[in-house]
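# Okay, predicted coordinates and the sequence, questions at the end:
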Amino acid sequence: MTQPTSLPPIFDTEVTRQFGTRLPIVAGGLQWLSRAEYVAAAGRAGIISFITAASFPEFNDLRAEIEKCRDLCEGAPFGVNVSMIPKLVPGEKTEEVFRLIVDSGVKFVETSGRSPEAFMPMLKDAGITVLHKVPSLRFAQKAQSVGVDMVSIVGAECGGHPGMDMIGSMVNAGLAEDRLNIPWLVGGGIGRGAQLVAALAMGASGVVVGTRFLVAEEIQAHPDFKQALIDASELDTDLCMTSVRNTVRSLRNETTQMVAKLERDNPEIGIKELITHVSGAIGRNAYATGDVSKGILSAGHALGFVDRVEPLAEIVGRMEQDAVAAMGRLGLAA
């Protein structure tokens, strides 16, 4: 079912035009998991993904991963995700990361976490297309005002950080067309091609997919981790860390239930009391060992679509088939 990237796009949107992809699908950056093999597989499958810069604290490692990805992409597009923490902390190296990206000749960047306004002149001078990811339309409007090229709005259904407003993807999509003047994508709970067609009909230029792709063969995670996702359903996620205004949706496990209880029992609890349970190192261990009982393992309602491990191109191919079938149901030619 793998589709050659030389085939023309079946949808013509700002996403396919600006990124040079066959399909208007963005595989959002996944902390620790969006590495060269996976990102390049996305490009070859006709979509685009982003290496997560935060997965490579050492600049030389990030630079090497970019070069490795460029080689594996065989000319297909790829980008780098820069997740900026909401508040500046001493020693933050965001500016240096962006300079490395510019110097490496990367042409596409996905930003999130806080406004990229301070870095826009540098990125635009380098001819870089900036896709900014937000958890709410009000932040999308702010991003539009500082000059990003497009925004992705992830709804309450998404894995990872859905923000504090908790507005669903359908509502976000229904409102975005009236409130935004730049191209926008919708994410959160996306796992079928029919949802892509629905998003395009509502005015989106594409969709963002995360959870659905976690079982791709090219994701470097333990088979038991992927099997746990296959065994789960859309009912098997929890929301945690709302008390510290950093809501996370993740796979339900011992950690999420413990943290939820701590937050219920003490609404004033702080991050210092939670960090021993929610540290990223614990979650990363699950990817290596397959033990999903502990750690915050980002996953959203799209778990309902996860059914088997297969090459990313096969997952994308099935989504494309489903999109074409949806167009047929509407009496439209793809």
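Alright, I've got the coordinates.

# Every contact and neighbour count from this point should use C-alpha atoms.
Will do.

# Which stretches in the chain count as strands?
Along the chain, counting by DSSP state E, strands occupy 25-27, 48-52, 79-83, 108-112, 129-134, 150-154, 184-187, 206-209, 237-240, 248-251.

# What are the neighbouring residues in contact with the residue lying closest to residue 19 once chain neighbours are set aside?
Here the nearest residue to residue 19 in space, its sequence neighbours aside, is residue 77; by C-alpha to C-alpha, 6 or more residues apart in numbering that works out to 6.7 Å. Listed by C-alpha atoms under 8 Å, 6 or more residues apart in numbering, the contact partners of residue 77 are 19, 20, 21, 43, 48.

# Can you add distance to residue 304 and neighbour count and give the residues you listed back as a markdown table?
Converted to a markdown table, these look like this (distance: C-alpha to C-alpha, whole Å; neighbours: other C-alpha atoms under 10 Å):
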| residue | distance to residue 304 | neighbour count |
| --- | --- | --- |
| 19 | 29 | 22 |
| 20 | 30 | 20 |
| 21 | 26 | 29 |
| 43 | 25 | 29 |
| 48 | 23 | 29 |
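
# Against that first model, consider the following:
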Amino acid sequence: MNSRKNRITELLGIDYPIVQGGMRWVARAELAAAVGNAGGLGFISAHTHATADALAQEIDKVRTLTDKPFGVNLTVLGSNAGLDYEGYVRTIVERGVSVVETAGSNPAKYIAMFKASGVKVVHKCVTVRHALKAESLGADAVSIDGFECAGHPGEDDIPGLILIPAAADKLKIPLLASGGFADGRGLMAALALGADGINMGTRFMLTQESHVHAAIKQRLLEATERDTLLVGRTLGDSSRVIKNSVSLAAVELERAGGITHADLYALTGADRWMDAFASGDTEGGAFPAGMVTGLIHDLPTCAELIARIMRQAADIAQRGFPFEFPAA
């Protein structure tokens, strides 16, 4: 494979415009290093780790596995108020991490801190208005999630086919397309829509280097594009998760009305689905998964996956467009 540079590969120092999402619990050293060694950019998740010292150890572990660039995801949420975000930021800077993916709450404070230390910032968002705000705050790039994505798609329900070109039309900084990408067809579609690359979560979760239990992986391989649903809609905190007994019970609870975040968290909280990822209990929690599960049918290594995506994309490019264009 011959790599060529574009805005996102130049910015991130990578060979191919393929980025692994900073998924909580899933985004660990082995996965991030494997993606980096294959020419993409891998992320580890800061708030997977209870302390800044634990994050520092994970950063050090990545460096024993690769000499390629990698990043840290810093997702700032009110529900994680007890976490040492200042310590995470200090650790990221002191350990010389080159890229951070911010997500969740307003990133202004953290973008300023990272930029002052020369760390590149990719902000993850779900609307054009938030992407433009991140750009105004100094983000180097944005990753924009369509309605198809795993986890939190926001409340506007705009699919990637619309959201990506809408963002590309207004942004000046590089753009990563996220939500619904799994192969070379998706990469070429994202580039055609105006993105500079793709960010994949669910697809990288279903690889050999992912720590997710084999039983959970198998459940997702068997899923179709119809096997996810949204929980938290009635609370304005939507999350796309796999359809199972737990998530269906959560939807029924919401339909009954009068619930609080605490009521829903008892079913859908991260503690439950992270335990399920580790134990392999496919009915143990409402674990995040994107609609793209319907396009995923195997468990390659990250190297095999990235090579395949680039070959597929190259084949599409070489086939060209089968129609004759009208004269200008």
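That came in fine, so what should we check first? Owing to the predicted nature of the structure, the values given are computational and were not obtained by experimental measurement.

# follow-up on the earlier one: in CSV: the contacts of residue 77 of the first structure, plus distance to residue 149 of the first structure.
Putting these into CSV (distance: C-alpha to C-alpha, whole Å) gives the following:
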residue, distance to residue 149 of the first structure
19, 11
20, 15
21, 16
43, 20
48, 16
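
# since we're on residue 314 of the first structure, how many residues are nearby?
Residue 314 of the first structure has 17 neighbours, counted by other C-alpha atoms under 10 Å.

# separation between the counterpart of residue 210 of the first structure in the second structure and residue 112 of the second structure?
Matched to the second structure by TM-score structural alignment, residue 210 of the first structure sits across from residue 201. Distance of residue 201 of the second structure to residue 112 of the second structure, computed by C-alpha to C-alpha, to the nearest Å: 26 Å.

# if we can go back for a sec, which residues does the closest residue to the match of residue 210 of the first structure other than its chain neighbours contact?
Spatial nearest neighbour of residue 201 of the second structure, excluding adjacent residues (C-alpha to C-alpha, 6+ apart): residue 21 at 4.7 Å. Going by C-alpha under 8 Å, 6+ apart, residue 21 of the second structure touches 27, 42, 43, 199, 200, 201, 204.

# Aligned against the first structure, show me the partner of the first one.
Under the alignment defined by TM-score structural alignment, residue 27 of the second structure is paired with residue 34 of the first structure.

# List the residues that contact the closest residue to that match other than its chain neighbours.
The shortest distance from residue 34 of the first structure to any non-neighbouring residue, by C-alpha to C-alpha, 6+ apart, is to residue 51 (5.0 Å). Residues in contact with residue 51 of the first structure, defined by C-alpha under 8 Å, 6+ apart, are 29, 30, 34, 35, 36, 39, 66, 78, 79, 80, 81.

# and which of the contacts of residue 21 of the second structure is nearest residue 117 of the second structure?
Checking the contacts of residue 21 of the second structure against residue 117 of the second structure by C-alpha to C-alpha gives residue 43 as the nearest, at 18.9 Å.

# Need the nearest residue in space to that closest one, chain neighbours excluded.
Counting by C-alpha to C-alpha, 6+ apart, the residue nearest residue 43 of the second structure is residue 71, at 4.6 Å.
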